[in-house]
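Colleague: dropping a prediction and its sequence here:
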Amino acid sequence: MTENTSRVAIVTGGSRGIGRETAARLGKDHFDVVVVYGGGRAEAEEAVREVELAGGRAIAVQADVSDEQSVSALFDAAEKEFGGIDVVVHAAGIMKLSPLADLDLAVLDEHLKVNVRGTFVVDQQAARRLRNGGAIINFSSSLTLLARPGYSAYAATKGAVNAISLILARELRGRDITVNAVAPGPTATSLFLDGKPQELIDRIAAEPPLERLGQPEDLAELVAFLAGPGRWINGQTIYANGGSAA
């Protein structure tokens, strides 16, 4: 175990997109970061280097967020390397699109396993192991309000994330641990961009008053606030979408 006085964060989905940008942003605040990845070891190692360049220390750990033994081992690795855990950012998730009437129910089951069960599993370990004064930050989606056709499975799972986050915040009374959900709007990551024609991307980007897509750093700044000075924000779903209307 490393002697450590820094705060320690676990970031699931930390090898790509918003999770990766968040890991680097926490590094800038001198967090020690556990970059959690599903399959892309090379990307995770790149994310580790970005955290280190920003000013923090980091390791990469592979885990299946829907598997309780895998997640328990992840938390063990974080505690062994850095001595404890203060912040958990749960950014891992999947999104596959289909009209509800045409949705393969196996795809629905996959969404429920990764996005809902994964949140339960990660939050369960976080609730058991976070040091007092910590923060749990789950990722929801503005699609719970924007209600775009084709997103029923994904949006349904993110509605569950909102409920989990609020209830867990109340269950942790007396621990000085905040629990919030961040609900991004359309953000320029591969999760959003892949498979969409440019015309559709341009149309969605023009919708908010700021007339652009969100960038991963927009969300990373919000997470850093919730992980640090934003101690009076608790049990909330924060819609970070540039003003897109429901």
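Modeller: On my side now, so go ahead. Note that the structure is predicted; figures quoted are calculated from it, not measured.

Colleague: could you use CA atoms for every contact and neighbour count after this?
Modeller: Noted.

Colleague: what residues does the helix ranked longest in the chain touch?
Modeller: Longest helix of the chain, by residue count under DSSP state H: helix 152-171. Residues outside helix 152-171 that contact it (C-alpha atoms under 8 Å, 6 or more residues apart in numbering): 94-100, 108, 111-112, 115-116, 119-120, 138-141, 143-144, 147, 177-181, 234-237.

Colleague: comparison target below:
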Amino acid sequence: MRLKDKVVLVTGASGGIGFSVSELFAREGAIVVATDITAPPSPYPAGIESMHLDVTSESEWKSVVSDIVKKHDRIDVLVNNAGIIAYEPLHELQMKEWLQMIAVDQTGVFLGMREVIPVMRKQRRGSIINISSIWGSAAVAGAHSYHAAKGAVRNMSKNAAMTYVADGIRVNSVHPGFIHTALTDAQAPELNEVVIASTPMRRGGQPIEVAYGCLFLASDESSYVTGTELVIDGGYLAQ
């Protein structure tokens, strides 16, 4: 019960990392509000509340946060997980594609923090976990907009950590490597094979392996951890 009675808001929770985070946190005693624009393919376990949230929408963020506070009187943990991925190189990137990536992967994180931080400041405590990527710290050819957004999440997290440390709010980013999810399963197999072959452990990770890292950052066990990057990548960035 490492998160007993903590109120947690998770975005992008209908599958992959978000679903695993929601499920694990609930098992550890949290009151989990799982949000997404779609319902999960299989029902959430008992005890997890579900709400619709388009992370690019200011009005939906305000409504969701307001509803959670009205019902539970607090938000202890925010996991900004919702995201998309694309692989266009800069010279082929269309404005529509650029704006969509930034809206979901970067602006969604900004809106989430902006709505939740005032709640946490009143509480004088809170943990924000922003899901970035190894591509937020290193680069491969192509995927220009994804690199831009995930790199921004990395530094946005550090900025918020320093800005609100006196309010008792901790902000950290998590940087997964290749993780087996519906998102990566839909990619070209040869693309996945290249990344896995470049990973020292020679395998992809599982969502639950990222969820356990998030559990540490959400719990009071990480009370002296803020502004850091937790890399969960099978050794990729250590090369």
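Modeller: Alright, I've got the coordinates. Keep in mind the model is a prediction, meaning the values are calculated, not measured.

Colleague: just give the TM-score of the two.
Modeller: Scored against TM-score structural alignment, normalised by the length of structure 2, the superposed chains reach a TM-score of 0.91; 232 aligned residues with a C-alpha RMSD of 1.6 Å.

Colleague: what's the average distance of the longest helix of structure 1 to structure 2?
Modeller: Compared with structure 2 after fitting, helix 152-171 of structure 1 deviates on average by 0.7 Å (mean C-alpha distance after the TM-score superposition for structure 1).

Colleague: burial of the aligned residue in structure 2 for Arg203 of structure 1, as a residue count?
Modeller: For Arg203 of structure 1, the aligned residue in structure 2 is Val194 (criterion: TM-score structural alignment). By the criterion of other C-alpha atoms under 10 Å, Val194 of structure 2 has 10 neighbours.

Colleague: the helix or strand containing Val194 of structure 2: which residues count as buried?
Modeller: Using DSSP states H and E, Val194 of structure 2 sits in helix 189-197. Within helix 189-197 of structure 2, the residues scored as buried using 16 or more other C-alpha atoms under 10 Å are Asn192, Val195, Ile196.

Colleague: quick check: next helix or strand after that helix?
Modeller: Next along the chain from helix 189-197 of structure 2, counting by DSSP H and E, comes helix 207-218.

Colleague: helices of structure 1, start to end?
Modeller: So, for structure 1 - with DSSP H - the helices run 17-28, 41-54, 68-82, 105-111, 118-129, 143-146, 152-171, 190-193, 198-205, 216-227.

Colleague: winner for burial among those helices?
Modeller: Using mean count of other C-alpha atoms under 10 Å, the stretch among the helices of structure 1 with the largest mean neighbour count is helix 17-28, at a mean of 26.

Colleague: so who does the spatially most central residue of structure 1 touch?
Modeller: Structure 1 has Ala91 as the residue nearest its centroid, 1.8 Å off, counting by C-alpha atoms, centre = their mean. By C-alpha under 8 Å, 6+ apart, the contact list for Ala91 of structure 1 reads Val11, Thr12, Gly13, Gly14, Ile18, Gly19, Asn138, Phe139.

Colleague: could you identify which of these has the most neighbours?
Modeller: Ranking the contacts of Ala91 of structure 1 using other C-alpha under 10 Å puts Gly14 first, with 30 neighbours.

Colleague: so in structure 2, which strand runs the longest?
Modeller: strand 169-176 (DSSP state E).

Colleague: what range in structure 1 does that strand sit on?
Modeller: Counting by TM-score structural alignment, strand 169-176 of structure 2 corresponds to 177-184 in structure 1.
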